[in-house]
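# everything below, folded, please.
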Amino acid sequence: MDHDTIVKTVNSIFVERFELDESELTPDKRIIEDLQLDSLDLVDMIVGLQQKFGIMLRDNPEVRAVRTLGDVYTLFEKLAKEHPEIAEKFQ
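Next comes the predicted model:
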């Protein structure tokens, strides 16, 4: 599993759930300010990621620190290294 695969997988969730243009999805984009997602959208984002990867994110303190798409990519790179079952879902 490589960085590009994580980016494509995470971006596909944002495109499907929030009807965003994939060209807008860059690592520096702030989820609330730049992508115009609100608190309900954030909950939907977490639910979508949990469903896709079969993990519970709500209680993960690192999720609270996520501000940009790059933060989401980094979080999933870390989770995939720690949990092989997550890495398999990126295949």
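
# can we go C-alpha only for contacts and neighbour counts from here?
Fine.

# now do the buried residues in whichever strand or helix holds residue 51.
For residue 51, the host element (DSSP states H and E) is helix 39-53. Within helix 39-53, the residues that count as buried by 16 or more other C-alpha atoms under 10 Å are 44-49, 53.

# reformat the residues you listed as a markdown table; add distance to residue 79.
As requested, these are exported to a markdown table (distance: C-alpha to C-alpha, whole Å):
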| residue | distance to residue 79 |
| --- | --- |
| 44 | 20 |
| 45 | 17 |
| 46 | 14 |
| 47 | 16 |
| 48 | 16 |
| 49 | 12 |
| 53 | 10 |
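
# quick check, nearest of the residues you listed to residue 62?
Ranked by distance to residue 62 (C-alpha to C-alpha), the buried residues of helix 39-53 are led by residue 46 at 12.3 Å.

# distance of that closest one from residue 31?
As judged by C-alpha to C-alpha, to the nearest Å, residue 46 and residue 31 stand 12 Å apart.

# same check, this time on residue 47
Residue 47 is 15 Å from residue 31, by C-alpha to C-alpha.

# quick one more, to check against the first:
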Amino acid sequence: MNSSFPDGDTLNKEQNTTHQMRREARIRDILIDCLGCNEEDITPEKHLVDDLYADSVALIDMVIMISEKFKIEMTEKDFMHINTVKDLYRWTENHFQ
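Modelled structure (predicted):
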């Protein structure tokens, strides 16, 4: 077997990483639209309310946009457990698996 070709597991990991990066980019775009912040302000550890200053209207807009963009339902209960950008990334990732 030629070792210069990646095996199936390697390809799957690369594809998953690519899909994850695309989802995160879409989430950043949604945050920029809803919060009016700059892309460089959005890092995984940032708290949506305390650091990015999301108010209740912006949070509702984010839920709607994420639900529409990813074709997944985010309930109020789901969103109550999302505090940081990283939490939002994880939630969307978990709903794609």
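
# about what we covered before: for residue 23 of structure 1, state which of the buried residues of helix 39-53 of structure 1 is nearest.
Nearest to residue 23 of structure 1 out of those is residue 45 (C-alpha to C-alpha; 18.4 Å).

# what's the counterpart of that closest one in structure 2?
The alignment partner of residue 45 of structure 1 in structure 2, by TM-score structural alignment, is residue 62.

# same thing with residue 64 of structure 1?
By TM-score structural alignment, residue 64 of structure 1 lines up with residue 80 in structure 2.

# next, count neighbours for the equivalent of residue 91 of structure 2 over in structure 1.
Matched to structure 1 by TM-score structural alignment, residue 91 of structure 2 sits across from residue 75. Using other C-alpha atoms under 10 Å, residue 75 of structure 1 is surrounded by 15 other residues.

# residues in contact with the helix or strand containing residue 75 of structure 1?
Using DSSP H and E, residue 75 of structure 1 sits within helix 69-82. Around helix 69-82 of structure 1, the neighbours that count as contacts under C-alpha atoms under 8 Å, 6 or more residues apart in numbering are 3, 6-7, 10, 25-31, 62-63, 66, 86-87.

# and the biggest helix by length in structure 2, which residues are buried?
Longest helix in structure 2 by number of residues (criterion: DSSP state H): helix 8-35. Going by neighbour count (16+ other C-alpha under 10 Å), the buried part of helix 8-35 of structure 2 is 20, 23-24, 27-32, 34-35.

# can you state the direction angle for that helix and helix 85-94?
In terms of direction (axes from the mean of the first three to the mean of the last three C-alpha atoms, to 10 degrees), helix 8-35 of structure 2 departs from helix 85-94 by 130 degrees.

# ok, residues contacting stretch 8-28 of structure 1?
41, 44-45, 48-49, 68-73, 90.
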